[in-house]
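Any chance you can model this:
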Amino acid sequence: MEYETIRYNVDGGIAVIRMNRTKVMNALNSQMRAEITHAVGAAQKEARVIVLTGSGNAFCSGQDLGDGRASNLDLERTLRDEYMPMLRAIIDSQVPVIAAVNGAAAGAGANLALVADVVIATESAYFVQAFSRIGLIPDAGGTWFLPRQIGHAKALGSILFAEPITARQAAEWGMIWEAVEDDRFNDHWATRAAQLASGPTEAYRHARTALRESFDNTLDEQLALESRLQGACGQTRDFREGVVAFLEKRPAVFEGR
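Alright, predicted model coming up:
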């Protein structure tokens, strides 16, 4: 696929997907959703970590309401056929996904960030559940992720009042991993991505699975799941390398997959 709404490149095991519709603050249209979905799929074979970020001064302003079809959208179909495949591609990724939030993340754009495994935001960024301003409820996974990350009270307040949450607030509330000074942001997320790209990919994948399934499991079910996943990790070359490196008192050199 030739990309027109995103930029995609892979270097050093890091796949960077950069939303690139700066005139509309990287708002999501059908083509961008399809291209993100495709790029995440391509990265599974080419990279050990994915970074999703935005061009210009915004991360993503959500659904493109300036699209001539916006007021006539079949929202249920659009969410089912376009948003869900994009979100599932990220959630089901075999490698970790970082959202590097470089500016405003609004509506579905905010929730697109929250779907990632790790969210790193510049301090000038903010998140806003803007849906009630146009008579809608949060979508793109917002009603699932928000209460699990920040609790019912803050999640509902952010939805009803649709007020911006600063990156610093988001970090303090546990909604994102960290907020970073603007002048350090690009170097910082690149360093974080390189760290994951050189790590034990299978262990990362199984850890993500264990945490996500823990919300629906009993303790005994979770202990059994941990046993199975740990058994799988124990069969990897990365585990053997990690043990040898520990005994030899040197940094481990993981192969990833």
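
all contacts plus neighbour counts: C-alpha atoms, from now on.
Noted.

ranges for the helices of the protein?
30-46, 75-78, 84-91, 108-115, 142-150, 152-161, 167-173, 185-197, 201-214, 219-233, 237-247 (DSSP state H).

To check against the first, give me the structure of this:
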Amino acid sequence: METITLETKNGIALLTLNRPEVLNSIDTALIADMRTAVAQVEKDPEARVLLITGAGRGFCAGADLAAQGQRIEGMSVGQGVAHGMTIGFNPMMREIYALSKPIIAAVNGVAAGGGVGLALVADIVIAAKSASFVQVFGPRLGLIPDLGCTWHLPRLVGRARALALALMGDKLPAETAAEWGLIWKCVDDNSLMSEANAVAAKLANGPTNAFAEIRKAVDTATGNSFSEQLDYERDVQGTLGDHPNFMEGVKAFLTKREPEFKA
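Down below sits the predicted model:
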């Protein structure tokens, strides 16, 4: 894969966006490589958590506007944009979101446009103090935020802040992003990867099958009534309760030792 690197060690699959000369902006080649990598991580029993970061001075600058588009002859520019999302960007984001293993994003430098969506699709986002999040779509391009930004932003920071970020396109510093609840944590630049790896190691030793269900449960709750969510929790617990991880957790608790989860 030319646009990313993927290395799995000690249960952690480290995926690095590797187009530093263009701030790791997303083109068709990167989309293809990302989808291949995510599929590999899904199938690899040695990979228990996915950690995504960017090479160089930025995490991801969003779509590569200078790259050759996906427009087919006869399509308008707008139709070409929508077509590219249909066959590339959206499938990539759906496949990342559907990964049955925890996802961590270590945001180094700027995350702009679709790069914000790529960061926020992770379960846990850790950013360097020098990092920032910028919604460039509206004020710079006359578009709406995409790659899931309109889904994540209001859920994480509320409608008022989500609209202001999207309408004005101001840089949101990582420290403020953490204060607002957009991300999990902001850390010193020189400790970003050590912090991210520590979180990844903790998750890699956990019950990854349950972690995937936790993500689904939290997101499902926003569309459920309280009573509906209680039923949802009951149904999932019934499934997870039959998994060997639950019995291992119970035995470890009763014998006062650390559990050793296998999946």
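
related to what we said a few turns ago, is it possible to get TSV of the helices of the first structure that adds distance to Asn57 of the first structure and mean neighbour count?
Shown next, in TSV, are these (distance: least, CA to CA, whole Å; neighbours: other CA atoms under 10 Å):
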stretch	distance to Asn57 of the first structure	mean neighbour count
helix 30-46	18	19
helix 75-78	27	11
helix 84-91	23	19
helix 108-115	14	25
helix 142-150	23	17
helix 152-161	23	15
helix 167-173	14	19
helix 185-197	13	17
helix 201-214	30	17
helix 219-233	40	14
helix 237-247	39	15
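
how about Gly142 of the second structure, what's its match in the first structure?
Aligned by TM-score structural alignment, Gly142 of the second structure pairs with Gly135 of the first structure.

So Lys251 of the second structure versus Glu260 of the second structure, what's the distance?
Here Lys251 of the second structure is placed at a distance of 10 Å from Glu260 of the second structure (CA to CA, to the nearest Å).

Please name whichever of the helices of the first structure is nearest to Ala121 of the first structure.
helix 167-173 (6.1 Å; CA to CA).

now for that closest one, which elements pack on it?
strand 126-128, strand 178-180 (3 or more CA pairs under 8 Å, 6 or more residues apart in numbering; DSSP states H and E).

just those strands: most buried one?
strand 126-128 (a mean of 25; mean count of other CA atoms under 10 Å).

can you tell me how far the aligned partner of Lys249 of the first structure in the second structure sits from Glu248 of the second structure?
In the second structure, the residue paired with Lys249 of the first structure is Lys256, using TM-score structural alignment. From Lys256 of the second structure across to Glu248 of the second structure, the span is 12 Å (CA to CA).

so what sits against both of these two?
Here Lys256 of the second structure and Glu248 share no contacting residue, scored by CA atoms under 8 Å, 6 or more residues apart in numbering.

ok, back up a step: could I get the helices of the first structure as JSON lines with distance to Gly13 of the first structure?
Shown next, in JSON lines, are these (distance: least, CA to CA, whole Å):
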{"stretch": "helix 30-46", "distance to Gly13 of the first structure": "7"}
{"stretch": "helix 75-78", "distance to Gly13 of the first structure": "32"}
{"stretch": "helix 84-91", "distance to Gly13 of the first structure": "17"}
{"stretch": "helix 108-115", "distance to Gly13 of the first structure": "21"}
{"stretch": "helix 142-150", "distance to Gly13 of the first structure": "28"}
{"stretch": "helix 152-161", "distance to Gly13 of the first structure": "35"}
{"stretch": "helix 167-173", "distance to Gly13 of the first structure": "27"}
{"stretch": "helix 185-197", "distance to Gly13 of the first structure": "6"}
{"stretch": "helix 201-214", "distance to Gly13 of the first structure": "11"}
{"stretch": "helix 219-233", "distance to Gly13 of the first structure": "21"}
{"stretch": "helix 237-247", "distance to Gly13 of the first structure": "16"}
